[in-house]
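Q: Got a predicted model here, sequence first, then my questions.
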Amino acid sequence: MSNMIERLVLVFAGVCVALAEYELSDYASHPCMRECVEGAPPMSCTYNFTVENYFVLTKACYDCPYNVTDCYRPHCVATDGVGRGIITVNRMLPGPAIQVCHNDMIIVNVHNMLYGSEGTTIHWHGVFQKGYQHHDGVSMITQCPITSHSKFQYRFKAANRGTLFWHGHAGLHRSDGLFGALIIREPLSRDPASHLYDHDLPEHTMIVHDWLVELTINRFAGHHHAGYDNKPASMLINGRGAFQEFVDPDTNQTVHTPYSVFKVRKDKKYRFRVISNGILNCPIQVSVDHHDITMIATDGVPHEPIVVSSFNIFAGERFDFILDADKDVGNYWIRTRGMADCGVKSAKQVAILRYENATEEHPTGPTDYESGRREGKLLNPWNKKGTPDLTPVSWLNTTLADPLHMKQVPDKKFYFAMDFNKVDNYVFNHEELYPLAAVNRNKRLYLPQMNHITNIAPPSPPLSQYDDIPKDMFCGSHNTRNCTHQYCECIHVIKVDLDDTVEMVLIDEGVTFNANHPIHLHGHHFRVVAMDRVNESTSLEEIKMMDEAGLIERNLETPIAKDTVTVADGGYTVIRFHADNPGFWLMHCHIDFHQSIGMGLIVQVGELNQMPRTPKHFPRCGNWQYTGEVDVEEKPRCPVDGAGRNHRESWLLMYAAMLSILCIKSM
């Protein structure tokens, strides 16, 4: 009888857990969202993420945007009003924010409910994952994709603080809505800028990005295979904005979906945390009408404060600033203005800075594209040399107390040249059937590559299944002999020793297009020791000659630490990092279209025997070929009823079903 009761309890508990996981929480009042206190014990912070295909302005939105209140209903995703397919976590865009304290344990149970059997993963952008390397969330590098209708538990320590974020890292899911904020706070006593502000509120986290008017895979396939447009026309701020026009049938007035609103109180100073989930080649200029702002951190790392009128943020970057609410009580526009690809269609968006006691109205002043062009001092210029009014991030001085590990001569040094290369490939410009030379110029695809190599995903993750990867798939002399004239694709791995000081000279040759590439390194942050734009175009050879002649000056004393940095078109960025985290770490352009077709490489830190052990029962995947059947000895079966279960089991399941009904009613 005791065994029967035990089994019933287990069934009952399982039903209740399943129902709890089905609840799509926004975690706006999660217990881990708290003030971080010196000496307080860390917490274990659990989140359930359900990943789904979803749509803008579903039935959950009722009468939105005609009744604006409806736009804020649970499960209503209004975006900019354009009806399109999206991918969400818990039917939110952005997905739930994770806000914890330094050294908390983060546990995220991801349930993949995508239609069409798509696999997915989630990357924790900016988290170094030291000791938790298998939880970096990069499809086919650190794990297999989470298959449809299955679950995967990410579990890692919030070991490095600051403004971070999470996003999909399989396919183009990040571009369709699979992203959200990840903020790791520390006690104010450890924050070198804490004396400059009064409040650091969860609601002052801001995610900005360009936004397409259709599913990203449609635009991706159309652009790469048929030469169709890839330029964004819209942008979002915290998943909201105005783009699509609606005519109210009752008033005949034009209405829009609502803007994001950020509330402040006069004469208080607030810390804002800005994240770029940028999708395409779209640097974003951010400013606040009538307010200068004080920049204090980038990519989670504090630096000496600098007062600016605006700043640019590239895909994958984060910036923290302080806003002094010292203006007249009222409403002010927060502006984002896209450049490069976004500039073609004048993509922009606004949000509202609303002072306490101000009327709930839109600010005065235009919201067109040109009104977002803020004059004055700017941080992080796009494709410009540094000047008194243009401050590159390499001019920032860190206040980070961590050791620099800056040797005068690094242990390993690499040069990587990036550009859009004119080379036929069997995917987009088949050498025999439709080569570059034979197709219309507008339909030619120039490949974004590093050192003329297209990185391909392994068939199995090297971190957990290195021996399952055919060795001839890795880059070597056998497949990279003549890459400047023919298409080279391979698993592009560079190897460094554990505890090496590694320098990388990143060069954007800038021959084909006036673009730029924000480069993100997983597993580490790096010091930005130098950066400059040389000319409209350059070459690896020119930069190497400049370097050998001592013409590239490096800051090895107080360089800022980042994990994502732009490389100016026709210029270079020099980074250094301490390779203290064994594993396989992706380094790639954070523009989704570029990364998806191979603009990246893998940094192997340490020998295989220095890698962390793979967790028990970790999912496996890879190539398979039929080699014959296996004889399986048939196991004895219990007597069963017509439903395929024994009679005692049937009675137990009936009782469990009754308990399940009670569980549902109690929730």
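A: Nice, thanks for sending it over.
Q: C-alpha only now, for contacts and for neighbours.
A: OK.
Q: Tell me the buried residues in stretch 340-351?
A: When burial is assessed from 16 or more other C-alpha atoms under 10 Å, stretch 340-351 yields the following buried residues: 340-343, 346-351.
Q: In strands only, show me these.
A: Helix and strand membership here follows DSSP state E; of those, those in strands are 348-351.
Q: sorry, back to before: export the buried residues of stretch 340-351 as CSV, with columns for distance to residue 576.
A: Compiled in CSV, the buried residues of stretch 340-351 are given as follows (distance: C-alpha to C-alpha, whole Å):
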residue, distance to residue 576
340, 28
341, 30
342, 31
343, 32
346, 36
347, 35
348, 34
349, 35
350, 36
351, 37
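Q: wait, which of those is closest to residue 194?
A: The shortest distance between residue 194 and any of the buried residues of stretch 340-351, using C-alpha to C-alpha, involves residue 351 and amounts to 25.8 Å.
Q: mind listing the strands for the stretch 201-350 of the chain?
A: 205-211, 234-237, 246-247, 254-255, 261-264, 269-276, 284-288, 293-298, 301-308, 310-313, 318-324, 331-338, 348-355 (DSSP state E, counting those that start in this stretch).
Q: another one to put next to it:
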Amino acid sequence: MKCTQARLRQYDFVITRESLRPDGVKTSMILVNGGFPGPTIEANLGDTFKIRVTNYIDDDQGTAIHWHGLFQKETPWMDGVPSVTFCPIAPGQEFTYEFTADRVGSSWWHSHYSAQTAGGLFGAIVIHGASPYTYDVDLGPVLIVGLSAIPYHMRQIALTNNNLINGKMDFNCSSIPAGGPSCTPNAGFSKFRFQSGKRHLIRLVNTGLEGLQHFTIDGHKFTVVGLDYTPIQPYEADMISLTPGQRADIVVYANAKPDSSFWMRSDVDPTCSASSQPHAKSIIHYETANEDSSPTSTKIPYTLTGDCVAQPLSKTRPLVAQPLAPLGPSFVQTLDYTLALNYTPMGAPQFLVNGRRFRANYSQSLLLLANDDGGSEDASAEYGILSNVWDFSYNKTLRMILNNFFVSPHPMHLHGHDFWILAQGRGVWDGTIQGNTSNLMRRDTHQMIGAGADGSPSYLVLEFTLDNPGVWAFHCHITQHLILGMYMNIIYGQDAIKKYKIPASIDATCVSWREFARGNPVEQPDSGL
């Protein structure tokens, strides 16, 4: 086996606000290097990413980039969550992230500052390494983008107005009311190339702000080989569903004639979202197809999964088993998620976790506080009650029983870890683990279904190993739910945290931010993340 020496992979991100028309509708967006989506960053397993991010957004707001799904072992300060791992990158300032490409597969990077992702601040991550499955052509990332026509800075993120693939899609300009934004019809579609008789790897990512997506390719089945960063036992499908934050690696065999063309499609689930234009399309041309013509292929019919479930647990098993601890978890925590109406002084609703709310304090880093604190056992007193810090130190494994009392589903994402998915359903969990405990599905993002029409809560049971000391975010990946505070911080391993040699550049972000905030009142109408 050939051994490849680790390399340094350097990128420069310059973040600005621009007016763009990805689907023909003029929209104010936040972009990296002027492009939408942002650049794909690539590396081999074990390489080092070094990414300089410069904040030139022109309306005096901070920014931050999170590298979704990476463990960040030994570098938890590079996870990119303001108020948690560092302070925001202040206007006119720069920050350099440096961390290891520690997992093989497909993911994305995105802003973790006050819903900037909905403004276009995201892109793909591809990390190459030994593959357990076979393919001939790597087609690259396919980013499914639920786009809102409401400019990000208006802080009214709600529903998906249009659905795009790799940043392109037509929009029905006649649907825009008088006085609305200008619209240019026939904006166009993303295009991909298939080679007859070849197997194509497609790296799917749902980067949307709130919709469950159903992905199909006319005239083709495919093999699902990976979910999030976890290689799975392959299964054949003609449709796959992804909730915001989730990824899938699929292999498609190009079984048509060389002059063929087909539609690639993704639909926002109508039971989970009221998107005004839910159907995304892009074009696949085989090698001799007429590139000036549109496909005439027929859409593959499918049955909705029901309850906004992404992948049923019965279908998915990791390729490499990691069994649960035979004696059970070290600690079990029940978490009740509720929505309180008219909760804030401004009359805004607020998601609560066991009755506790979250609001980021941009002027501090919880990780820095844990690195040099005095050892207080009261997390609320040490870090601030609105930081919603949950301390699970001195445990080896944690089981979380999540109860959702809100009608909407929630794609729950954990930073720095994968979790086992033990059970999901409605009512009160009876303790039954749904599957073989020697090989339960593992991933970093999973959909928790909504509460029942009769008011009965839904539940989702997760478990993970506490083997990566730090302060880690756990939150819903629906943009509006996150900015309404559906978020908590998990801390453990404080003895190890105190020993970390955190780079001076982390504290420098806080010094710069506090200096900026002294002379510029910081608008923070939401949770801040």
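A: Right, received. Where do you want to start? In this text, all values refer to a predicted model and were calculated from it rather than measured experimentally.
Q: What value does the TM-score take for this pair?
A: Once superposed, chain against chain, the TM-score is 0.86 (TM-score structural alignment, normalised by the length of structure 2); 490 aligned residues with a C-alpha RMSD of 2.8 Å.
Q: Make a markdown table out of the ones in strands among the buried residues of stretch 340-351 of structure 1 and add distance to residue 457 of structure 1.
A: Formatted as a markdown table, the entries for these read as follows, by distance: C-alpha to C-alpha, whole Å:
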| residue | distance to residue 457 of structure 1 |
| --- | --- |
| 348 | 34 |
| 349 | 35 |
| 350 | 38 |
| 351 | 39 |
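Q: of the residues you listed, closest to residue 554 of structure 1?
A: For those, the residue nearest residue 554 of structure 1 by C-alpha to C-alpha is residue 348; the value is 35.8 Å.
Q: Quick one: map that closest one onto structure 2.
A: With TM-score structural alignment as the criterion, residue 348 of structure 1 lines up with residue 279 in structure 2.
Q: Give me the distance between the residue nearest to its match when sequence neighbours are not counted and residue 471 of structure 2.
A: Of all residues not flanking residue 279 of structure 2 in the chain, residue 267 sits nearest, at 4.6 Å (C-alpha to C-alpha, 6 or more residues apart in numbering). Spatial separation of residue 267 of structure 2 from residue 471 of structure 2 under the definition C-alpha to C-alpha, to the nearest Å is 36 Å.
Q: Okay, helices next: where are they in structure 2?
A: Per DSSP state H, structure 2 has helices spanning 366-372, 379-383, 479-483, 494-499, 504-519. These are given in chain order.
Q: which one of these lies closest to residue 188 of structure 2?
A: Residue 188 of structure 2 lies closest, by C-alpha to C-alpha, to one member of those: helix 479-483, at 26.7 Å.
Q: so the closest one corresponds to what in structure 1?
A: With the alignment judged by TM-score structural alignment, the segment of structure 1 matched to helix 479-483 of structure 2 spans residues 592-596.
Q: So residue 338 of structure 1 sits against residue 285, correct?
A: Yes - counting by C-alpha atoms under 8 Å, residue 338 of structure 1 sits close enough to residue 285 to count as a contact (6.4 Å).
Q: These two: who's more crowded?
A: When residue 338 of structure 1 and residue 285 are compared on other C-alpha atoms under 10 Å, the one with more neighbours turns out to be residue 338, at 31 against 24.
Q: Need the counterpart of residue 448 of structure 1 in structure 2.
A: Aligning on TM-score structural alignment places residue 448 of structure 1 opposite residue 351 in structure 2.
Q: How about residue 562 of structure 1?
A: Residue 562 of structure 1 maps onto residue 443 in structure 2 when the alignment is built from TM-score structural alignment.
Q: Its match and residue 68 of structure 2, how far apart?
A: Here residue 443 of structure 2 is placed at a distance of 12 Å from residue 68 of structure 2 (C-alpha to C-alpha).
Q: Equivalent analysis for residue 97 of structure 2, please.
A: Distance, residue 97 of structure 2 to residue 68 of structure 2, using C-alpha to C-alpha: 14 Å.
Q: show me what contacts the equivalent of residue 292 of structure 1 over in structure 2?
A: Matched by TM-score structural alignment, residue 292 of structure 1 corresponds to residue 221 in structure 2. When contacts are counted by C-alpha atoms under 8 Å, 6 or more residues apart in numbering, residue 221 of structure 2 touches 236-239, 252-253.
Q: out of those, what pair is the most spread apart?
A: Of all pairs drawn from the contacts of residue 221 of structure 2, the widest gap by C-alpha to C-alpha lies between 239 and 253 and measures 14.6 Å.
Q: ok, residue 267 and residue 471 of structure 2, which is more surrounded?
A: residue 471 (29 against 22).
Q: residues touching the more buried one, list them.
A: Applying C-alpha under 8 Å, 6+ apart, we find residue 471 of structure 2 in contact with 76, 84-85, 366-367, 489-492.
Q: Which residue, neighbours along the chain excluded, lies closest to it?
A: In space, residue 471 of structure 2 comes closest to residue 491 once its chain neighbours are excluded; the distance is 4.5 Å by C-alpha to C-alpha, 6+ apart.
Q: Do I have it right that the one you found meets residue 389?
A: Yes - the pair residue 491 of structure 2 and residue 389 qualifies as a contact (C-alpha under 8 Å) at a distance of 6.9 Å.
Q: Now which residue in structure 2 aligns to residue 325 of structure 1?
A: Structural alignment (TM-score structural alignment) places residue 325 of structure 1 against residue 254 in structure 2.
Q: Could you give the number of residues near that match?
A: By other C-alpha under 10 Å, the burial measure for residue 254 of structure 2, its neighbour count, is 19.
Q: again, but for residue 85 of structure 2
A: Residues contacting residue 85 of structure 2 under the criterion other C-alpha under 10 Å number 25.
Q: corresponding residue for it in structure 1?
A: If you follow residue 85 of structure 2 across to structure 1 using TM-score structural alignment, you land on residue 142.
Q: Spit out the contact partners of its match.
A: Contact analysis of residue 142 of structure 1 by C-alpha under 8 Å, 6+ apart lists 133-136, 461-464, 584.
Q: Spatially nearest residue to residue 66 of structure 2 (excluding sequence neighbours)?
A: Of all residues apart from its sequence neighbours, residue 80 sits closest to residue 66 of structure 2 (C-alpha to C-alpha, 6+ apart), at 4.4 Å.
Q: how far away is residue 143 of structure 1 from residue 17 of structure 1?
A: Relative to residue 17 of structure 1, residue 143 of structure 1 is positioned 26 Å away (C-alpha to C-alpha).
Q: Go ahead and flag the most central residue of structure 2.
A: In structure 2, the centroid-proximal residue (C-alpha atoms, centre = their mean) is residue 245; its distance is 2.8 Å.
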